[in-house]
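Student: This is the structure alone, sequence omitted:
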């Protein structure tokens, strides 16, 4: 899954994954993290999600990372925000209030940036990546977040042979394999959503569930 794939989707407006309201599962389950106000929240592959605005309204400092300059520009324009922009080794940084978006590659984030994140919100990142990149993502992004970091991850589960991703199916066993060595995992909810997803049904998918996981980074001594 090359960067050009996503850049082309944004150029062509093929962004059916974008929601016009904050994700209900975020609103429902974010309080379970008990994250202090002022905490910095990483939102990888953020697109122009309104979830960032909602997180900022909860008093958090939001750090989105997004490859597409169109997505970044549309987010700030649609939210009526005028960001201050400056170049950095990680890419162009756009800052408006307590929302910052780095226009760049999430795999290029440096240790200092990741170490400053107290939480991660992953609605559409892990399910956007094919298997080899999911492994790299867990190893190069999640594994460099600090001990005690908290996370909320939303996944999809369906028979992968019935549809070509993205979004990809990431089931509980894979979540455990990818993240269980470094993170404590708690499945907060698993729900059958096939009836509410006609595009999946029309594509031949016979079962579709969403999973919501709470994560907490283990102390170094407990990691394996």
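Tutor: Noted; the coordinates are in hand. Just so it is clear, the structure is predicted and the values come from calculations on it, not from any experiment. Residues are numbered from 1 along each chain as shown.
Student: can we go C-alpha only for contacts and neighbour counts from here?
Tutor: Noted.
Student: Geometric centre of this structure: which residue is closest?
Tutor: Closest residue to the average C-alpha location of the chain: residue 122 at 2.7 Å, with C-alpha atoms, centre = their mean.
Student: measure that one to residue 203 for me?
Tutor: Distance, residue 122 to residue 203, using C-alpha to C-alpha, to the nearest Å: 25 Å.
Student: Next one: the residue nearest to the centre of the chain from residue 205, what distance?
Tutor: As judged by C-alpha to C-alpha, residue 122 and residue 205 stand 23 Å apart.
Student: dropping in the other structure now:
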């Protein structure tokens, strides 16, 4: 899947994947990460998610990575923050108190540039990537975050009924990507109301990945 696919989605405002409130599964299960106020979370492929505002309001620090600069500009407008912008290698960094968002290809993000994080919240990254990219992404995420614990959200449905994204990521695939680095805990499975994009039945799953 080309970068131009997602950039065009943002350009055309075709962002049905953008929730208009904090994700209910984050709200319900966030405490399982056992974090302290001030701890820093990494949100890969974060877009302009309202989950960031929810985390900031509760006293956490946020780092994110996002391909679309338009999404990041809209994020800071939404947060009513004036970011400082600088260039770090192949990435742009938008920053304000308690928030750093890196704009560009997430595979260009290094652990040195990202800095330490206490946890990862992956709501829309793994499921946004096609099969051939997911293994590379998962390995990269583990490396740049130092195997920080994760709250991961996936979808499971008949991929033949809908091409994605979001893509179907089975329980077995989650294990394939993460079982070496983490103990995997499936916290909840919920049916997607009305089906995924109204097209096919689907389940949304939330996982707690605890560092081994």
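Tutor: Perfect, I can see it now. This one's a predicted model, so the numbers in the text were calculated from it and none came from an experiment.
Student: What are the buried residues along the top helix by length along structure 2?
Tutor: Looking across structure 2 with DSSP state H, the single longest helix is helix 131-145. Within helix 131-145 of structure 2, the residues scored as buried using 16 or more other C-alpha atoms under 10 Å are 134, 135, 137, 138, 140, 141, 142, 144, 145.
Student: Ok, stretch 151-160 of structure 1 next?
Tutor: By 16+ other C-alpha under 10 Å, the buried positions in stretch 151-160 of structure 1 come out as 151, 152, 153, 154, 155, 156, 157, 158.
Student: Same list (the residues you listed) but as TSV, adding distance to residue 218 of structure 1.
Tutor: Output for these, formatted as TSV (distance: C-alpha to C-alpha, whole Å):
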residue	distance to residue 218 of structure 1
151	12
152	15
153	16
154	20
155	21
156	25
157	26
158	29
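Student: Filter these down to the ones in strands?
Tutor: 151, 152, 153, 154, 155, 156, 157 (DSSP state E).
Student: Now the third one: closest residue in space, sequence neighbours ignored.
Tutor: Put plainly, it is residue 153 of structure 1. Leaving out its chain neighbours, the residue that sits closest to residue 153 of structure 1 by C-alpha to C-alpha, 6 or more residues apart in numbering is residue 122, at 4.6 Å.
Student: next one: the last one
Tutor: Take residue 157 of structure 1 and drop its neighbours on the chain: the residue closest to it by C-alpha to C-alpha, 6+ apart is residue 169, 4.6 Å away.
Student: can you give me the strands in structure 2?
Tutor: For structure 2, applying DSSP E gives strands covering 40-44, 61-66, 84-88, 91-96, 99-103, 119-122, 150-157, 182-191, 202-211.
Student: correct me, but residue 25 of structure 2 touches residue 207?
Tutor: No - taking C-alpha atoms under 8 Å as the definition, residue 25 of structure 2 is not a contact partner of residue 207, at 10.0 Å.
Student: just to revisit the earlier point, residues touching the residue nearest to the centre of structure 1, list them.
Tutor: Applying C-alpha atoms under 8 Å, 6 or more residues apart in numbering to residue 122 of structure 1 gives the contacts 43, 44, 151, 152, 153, 154.
Student: run the last query once more with 7 Å
Tutor: 43, 44, 152, 153, 154 (C-alpha atoms under 7 Å, 6 or more residues apart in numbering).
Student: Please name the residues that touch the aligned residue in structure 2 for the second one.
Tutor: If I follow you right, that is residue 44 of structure 1. Residue pairing (TM-score structural alignment): residue 44 of structure 1 is matched to residue 44 of structure 2. By C-alpha under 7 Å, 6+ apart, the contact list for residue 44 of structure 2 reads 64, 65, 66, 122, 125.
Student: Skipping its backbone neighbours, what lies nearest residue 44 of structure 2 in space?
Tutor: residue 65 (5.0 Å).
Student: and what of residue 108 of structure 2?
Tutor: Closest residue to residue 108 of structure 2 apart from its sequence neighbours, by C-alpha to C-alpha, 6+ apart: residue 90 at 6.7 Å.
Student: Count the neighbours of that neighbour for me.
Tutor: Counted by other C-alpha atoms under 10 Å, the residues lying close to residue 90 of structure 2 total 11.
Student: separation between it and residue 114 of structure 2?
Tutor: 13 Å.
Student: now swap in residue 53 of structure 2 and tell me
Tutor: For residue 53 of structure 2 relative to residue 114 of structure 2 (C-alpha to C-alpha), the value is 20 Å.
Student: Tell me how many other residues surround residue 81 of structure 1.
Tutor: A total of 14 residues lie near residue 81 of structure 1 under the criterion other C-alpha under 10 Å.
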